[in-house]
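In: no FASTA, just this:
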């Protein structure tokens, strides 16, 4: 059956009118895309109409081709304008739904406060970082080796009685000090080293105003060639002056720790009385040997103290248990 020129012209005119009406009625971008594919796609209605070109006389084909291009261009323009309109409407709807009414009262969210214990630890760490120390950390669940053996405290050593701890079914334990961090760090690094190790520790202490089974400790360690007790004293003096904000009287009393030799306790004169604040000493040669350091070449010093004690002194807190009670009446003071 032969398709006439007038028939194709009528089909193109009808297609254009239908498509124009459908595009104008589209309410979403998804609908608009369906119309584009349905009318102008490879298998769309325009392509079907043009399928009749082969049945026309050769002289009529250019006219229908030109008319088809006009229809296609007109519909493409309609699609573009409608797409722009729908996109603008979509943006406007989003803006209206997300508009903030500045006249409405705001929702009050109280600002958080830094816990006095955390602020004390941060202050301590900042001082030592300023002195060139690197922060080091380790696991709270430790092996007997790192917590005791490597620190010159074998199984039958009486010093273990003072650090009775919580043992786990697999033979591990909850660390009693952050000294285990020193061993782990020295195993993985060569001298010179200077580290500060803050962290949570555990001991089977009877809980009272000055003791807790869970507490926080900060330790420092320096290892290098030629370090002496004088270097240790100078470091502690600078730290305490920075910490307490004054040039306080300081005294060193001879003491004993299995992992340092010689060892000392450090007291400061605070508000008219002597207050013990930390223990310290030169790293025992046996500890250096455990981590593969030659004690004939390297020496080191270490010091450790409880962060809770410093926080109690600085903030005049009378009971360590207040730090763990989560009582807002207490915490809001800081």
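Out: That came through, no problem. Quantities reported herein were computed from a predicted structural model and do not represent experimental measurements.
In: Only C-alpha atoms from now on, for both contacts and neighbour counts.
Out: OK.
In: quick one, helices of the stretch 1-150 of the chain?
Out: Per DSSP state H, counting those that start in this stretch, the stretch 1-150 of the chain carries helices over the ranges 5-25, 29-40, 45-50, 61-97, 116-130, 144-147.
In: Quick one: closest of the ones you listed to residue 241.
Out: Closest to residue 241 of the helices of the stretch 1-150 of the chain, according to C-alpha to C-alpha: helix 116-130, at 10.3 Å.
In: residues making contact with the closest one?
Out: Residues outside helix 116-130 that contact it (C-alpha atoms under 8 Å, 6 or more residues apart in numbering): 135, 196, 198, 218, 239, 242-243, 307-308, 310-311, 315, 323, 331, 334.
In: Just the ones in strands from these, please.
Out: Among those, the ones falling in strands (DSSP state E) are 135, 196, 198, 218.
In: can you count the residues close to the second one?
Out: Yep, that's residue 196 we're talking about. By the criterion of other C-alpha atoms under 10 Å, residue 196 has 26 neighbours.
In: Okay, and the closest residue to it other than its chain neighbours sits in which element?
Out: Counting by C-alpha to C-alpha, 6 or more residues apart in numbering, residue 220 is the residue found nearest to residue 196 once chain neighbours are left out, at 4.4 Å. Element membership for residue 220 (DSSP states H and E) is strand 214-224.
In: One more to weigh against that first structure:
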């Protein structure tokens, strides 16, 4: 074995011993660098004769090619090893099932609203929907609640900086009660031709669920909340009918007969007499506690008149219940804000 073969083997051995790209580059410099051993051999050609230069130069070039080939092979090995480590660190378990989009569900307030509509629908009530931005007249005045009336203080809140053609302000409705007037007026116009007939017009029997707005925010109140307004007007509708309808509704909504219903005297400008409706469960975590669920009463004669009807002929009752509160009681939720935080951990329980 000549000296060039030994040099090639020495280079191959050092390259193989290099465990990092930096070590490999240092080994390369010892053989192919400016002061490397192959470079020194090339410099030594100057002292040889022309004939020996040709043969010796060819041998040194062959040696250089062999060293460069060994260097390239080791570089590739180190790169492959580094890639293998990276792939191992970033490995994906392709045996896992793919991530799928979760199935959605109805919001608990929507579920409660649909349940309310179905229950009252079974009792012959229509469902009405109307604007959330109302005139001051529909929100208050038509409901016997004129300007500067003290009963407005809790509701006279969100206003829009504009007026209608009659100079009346617009507001975000504080209740769905304006639908009493809107629906009754449309109903009265539809059956105006029957006003003079013995049978008169058909009874008004309607609920109006929807969003409402007031400046209020705590564990049981929200600036935006949901309310269902109920109205039944005819020629002989009494408090007895109100109690019967609401008792049927509340037992169907909570799916239990094990509850009591009571009426407490109260005041609302749009009803006379007026009452708060309370319920008490006979079992469960709320057993024995009276819980307010609605305001109600006999529709005030002035409101009947504003509907376009004769208060001497037509009478009826109205009630307003908080859908959010009913949902809280039905689902055992103790903080109203959970319904509107958008936390999927909470909402997914109702799918």
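Out: Nice, I can see it. Fair warning: this is a prediction, and the values are worked out from it, not measured in the lab.
In: Kindly provide the TM-score of these chains.
Out: Once the chains are laid over each other, their TM-score by TM-score structural alignment, normalised by the length of the first structure reads 0.67; 229 aligned residues with a C-alpha RMSD of 1.2 Å.
In: follow-up on the earlier one: looking at the ones in strands among the contacts of helix 116-130 of the first structure, which is nearest residue 169 of the first structure?
Out: Using C-alpha to C-alpha, residue 198 is the member of these that lies nearest residue 169 of the first structure, at 26.4 Å.
In: That closest one - how many residues pack around it?
Out: Residue 198 of the first structure has 27 neighbours, counted by other C-alpha under 10 Å.
In: how about it, what's its partner in the second structure?
Out: In the second structure, the residue matched to residue 198 of the first structure (TM-score structural alignment) is residue 209.
In: before we move on, what about residue 135 of the first structure?
Out: Matched by TM-score structural alignment, residue 135 of the first structure corresponds to residue 127 in the second structure.
In: Its match and residue 183 of the second structure, how far apart?
Out: Here the criterion is C-alpha to C-alpha, to the nearest Å. By it, residue 127 of the second structure lies 10 Å from residue 183 of the second structure.
In: and if you look at residue 151 of the second structure?
Out: When distance is defined by C-alpha to C-alpha, residue 151 of the second structure is 24 Å away from residue 183 of the second structure.
In: Compare the two and say which is more crowded by neighbours.
Out: residue 183 (22 against 15).
In: Could you find the closest non-adjacent residue to the more buried one?
Out: Closest to residue 183 of the second structure by C-alpha to C-alpha, 6+ apart is residue 128, at 7.3 Å.
In: same question, residue 83 of the first structure
Out: residue 29 (6.6 Å).
In: ok now do the residue positioned nearest the centre of the first structure, which residues does it touch?
Out: Geometric centre of the first structure, nearest residue: residue 137, 15.3 Å, by C-alpha atoms, centre = their mean. When contacts are counted by C-alpha under 8 Å, 6+ apart, residue 137 of the first structure touches 181, 197, 198, 199.
In: Please apply the same query to residue 141 of the second structure.
Out: Counting by C-alpha under 8 Å, 6+ apart, residue 141 of the second structure makes contact with residue 147.
In: And it, how far from residue 12 of the second structure?
Out: Distance of residue 141 of the second structure to residue 12 of the second structure, given as C-alpha to C-alpha: 100 Å.
In: and if you look at residue 122 of the second structure?
Out: From residue 122 of the second structure to residue 12 of the second structure the distance is 92 Å (C-alpha to C-alpha).
In: Comparing the two, which residue is more hemmed in?
Out: Taking other C-alpha under 10 Å, residue 122 of the second structure and residue 12 do not tie; residue 12 has more neighbours (20 against 11).
In: Read off where the lengthiest helix in the second structure ends up in the first structure.
Out: Using DSSP state H to define each element, the second structure has its longest helix at helix 50-89. Under TM-score structural alignment, helix 50-89 of the second structure corresponds to no residues of the first structure.
In: mind listing what residue 75 of the first structure touches?
Out: Residue 75 of the first structure is in contact with 16, 19, 20, counting by C-alpha under 8 Å, 6+ apart.
In: Most neighbours among those, which one is it?
Out: Busiest of the contacts of residue 75 of the first structure [other C-alpha under 10 Å] is residue 19, holding 22 neighbours.
In: average offset between the strand holding residue 220 of the first structure and the second structure?
Out: Averaged over the aligned pairs, strand 214-224 of the first structure sits 0.5 Å from the second structure after superposition, using mean C-alpha distance after the TM-score superposition for the first structure.
In: Which strands or helices does that strand pack on?
Out: Counting contacts by 3 or more C-alpha pairs under 8 Å, 6 or more residues apart in numbering; DSSP states H and E, strand 214-224 of the first structure is packed against strand 193-202, strand 299-306, helix 307-315.
In: can you list these in a markdown table and add distance to residue 225 of the first structure?
Out: As requested, those are arranged in a markdown table below (distance: least, C-alpha to C-alpha, whole Å):
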| stretch | distance to residue 225 of the first structure |
| --- | --- |
| strand 193-202 | 10 |
| strand 299-306 | 6 |
| helix 307-315 | 30 |
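In: and these, which is most packed in?
Out: strand 299-306 (a mean of 24; mean count of other C-alpha atoms under 10 Å).
In: now the angle between strand 214-224 and that strand, please.
Out: Calculated by axes from the mean of the first three to the mean of the last three C-alpha atoms, to 10 degrees, strand 299-306 of the first structure forms an angle of 160 degrees with strand 214-224.
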